[in-house]
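Trainee: Pasted the sequence and its predicted model underneath.
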Amino acid sequence: MQKKYETRDFNELTISEISRMKGLPDDEPDKRIPLSVWIHDIRNIPLKQLTDGDIAKLIRQTIFLSYIVPIAYNRINNNPLAGSLGDGEVIESFQLISVEEWKKESKALCIDTQRFFGDLLWKLNHLQLDIPYDTEGFDDVDKADLENSIQRTIENLNEALQ
């Protein structure tokens, strides 16, 4: 039985709309800062149309996590190796969220994410994770890397929830 995680439908929202809802200005990008230019470029694209790489980058930059994390759950459920820079980039992006950043988020989001990654780890260790195989394959080293990313995410969430 698939556990239900918080997957509110934020698919149609854009970064620009979320910014307005949060009372943030929709400024012109600082062309000297690549992140500013990138955010400006994707700001009017519905979240569901962003690439896996965009979702991973938003997570790494801790931008609107309460909106992006549920989108990431769906991406990971559809393809545990989702990513643009490499296999598992979306999963790996979570381990880079610091304990301090998790503490700024709602307790419900932290608990939900902790459960999601706990179940993901169980599925990985019991060969229940639907890994799409490609020509390069998914070997034991890749599995160990993915497992480490998941464990670090869980550890950070555990600490944030203490």
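Mentor: Great, that's in hand.

Trainee: Going by C-alpha atoms from here, please, whenever you check contacts or count neighbours.
Mentor: OK.

Trainee: list the contacts for the residue nearest to Asn158 when sequence neighbours are not counted?
Mentor: Nearest residue to Asn158, sequence neighbours excluded (CA to CA, 6 or more residues apart in numbering): Gln114, at 7.5 Å. Shown in contact with Gln114 (CA atoms under 8 Å, 6 or more residues apart in numbering): 153-154, 157-158.

Trainee: can you pull out the helices in the protein?
Mentor: 15-21, 34-42, 52-60, 65-78, 89-94, 99-104, 107-125, 140-160 (DSSP state H).

Trainee: for these, which one ends up most surrounded?
Mentor: Scoring the helices of the chain by mean neighbour count under mean count of other CA atoms under 10 Å gives helix 89-94 as the most buried, with a mean of 25.

Trainee: Now do it: distance to the chain's middle.
Mentor: Relative to its chain's centre, helix 89-94 lies at 6 Å (CA atoms, centre = their mean, to the nearest Å).

Trainee: Can you name every helix or strand that it contacts?
Mentor: Using 3 or more CA pairs under 8 Å, 6 or more residues apart in numbering; DSSP states H and E as the contact test, the elements touching helix 89-94 are helix 52-60, helix 65-78, helix 140-160.

Trainee: Can you lay out those as JSON lines showing distance to Pro46?
Mentor: Listed next are these as JSON lines, based on distance: least, CA to CA, whole Å:
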{"stretch": "helix 52-60", "distance to Pro46": "12"}
{"stretch": "helix 65-78", "distance to Pro46": "11"}
{"stretch": "helix 140-160", "distance to Pro46": "27"}
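
Trainee: Structure two is appended below for comparative analysis:
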Amino acid sequence: MAQEQPQADYALDEWYNTFLNKDRTELDITDLCRMIQQNIFIEVAIDKAVEVLKHNPLAGDVYDGQLVEALFSVDMEKITE
């Protein structure tokens, strides 16, 4: 009997495929949180997240403050200028 891949893996793959076709202006809070968590285009994600948080400090897709929490999880030593 073959093992099925977890649904979360499939959802992440599906998100990534749609994410690749988005322009920076089309990124939403879900995209930003996932970009930060997956360390994908992290500089773009941080810049866009700061813009969003200036207008809504409690921005979040699943819960209030989710975006700021994601930003706090970034290891700044791994980020290059």
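Mentor: Yep, it's here. Bear in mind that the values here come from a model prediction, so they are computed numbers and not experimental data.

Trainee: TM-score for this pair?
Mentor: Once superposed, the chains reach a TM-score of 0.76 (TM-score structural alignment, normalised by the length of structure 2), with 73 aligned residues with a CA RMSD of 1.6 Å.

Trainee: Just give me the neighbour total for the counterpart of Tyr63 of structure 2 in structure 1.
Mentor: Mapped onto structure 1 by TM-score structural alignment, Tyr63 of structure 2 lines up with Gly86. Counted with other CA atoms under 10 Å, the neighbours of Gly86 of structure 1 add up to 11.

Trainee: Look up how far Glu101 of structure 1 lies from Gly86 of structure 1.
Mentor: Gly86 of structure 1 sits 24 Å away from Glu101 of structure 1, going by CA to CA, to the nearest Å.

Trainee: okay, which residue is most central for structure 1?
Mentor: Of all residues in structure 1, the one closest to the mean position by CA atoms, centre = their mean is Ala72, 4.3 Å from it.

Trainee: In contact with whatever residue of structure 2 lines up with that one, which residues?
Mentor: By TM-score structural alignment, Ala72 of structure 1 lines up with Ala49 in structure 2. By CA under 8 Å, 6+ apart, the contact list for Ala49 of structure 2 reads 29, 32, 67, 71.

Trainee: Take the residues you listed and map them onto structure 1. Which survive?
Mentor: On the basis of both residues aligned by TM-score structural alignment, their matches' CA atoms under 8 Å, what survives of those in structure 1 is 32, 67.

Trainee: any idea which of the contacts of Ala49 of structure 2 is closest to Tyr16 of structure 2?
Mentor: Leu32 (11.9 Å; CA to CA).

Trainee: In this structure that closest one contacts Ala45, no?
Mentor: Yes. Contact status for Leu32 of structure 2 versus Ala45: in contact at 5.4 Å, counting by CA atoms under 8 Å.

Trainee: ok, for the aligned partner of Asp54 of structure 1 in structure 2, nearest residue in space, not its chain neighbours?
Mentor: Aligning on TM-score structural alignment places Asp54 of structure 1 opposite Asp31 in structure 2. The shortest distance from Asp31 of structure 2 to any non-neighbouring residue, by CA to CA, 6+ apart, is to Phe19 (7.3 Å).

Trainee: can you check Lys143 of structure 1 too?
Mentor: Using CA to CA, 6+ apart, the nearest residue to Lys143 of structure 1 is Leu124, at 7.8 Å.

Trainee: if I read this right, that neighbour contacts Glu147, doesn't it?
Mentor: Yes. The criterion here is CA under 8 Å, and Leu124 of structure 1 meets it with Glu147 at 7.4 Å.

Trainee: For Gln95 of structure 1, see how far away the residue nearest to Asn158 of structure 1 is.
Mentor: Counting by CA to CA - Gln114 of structure 1 and Gln95 of structure 1 are separated by 12 Å.

Trainee: No further questions, thank you.
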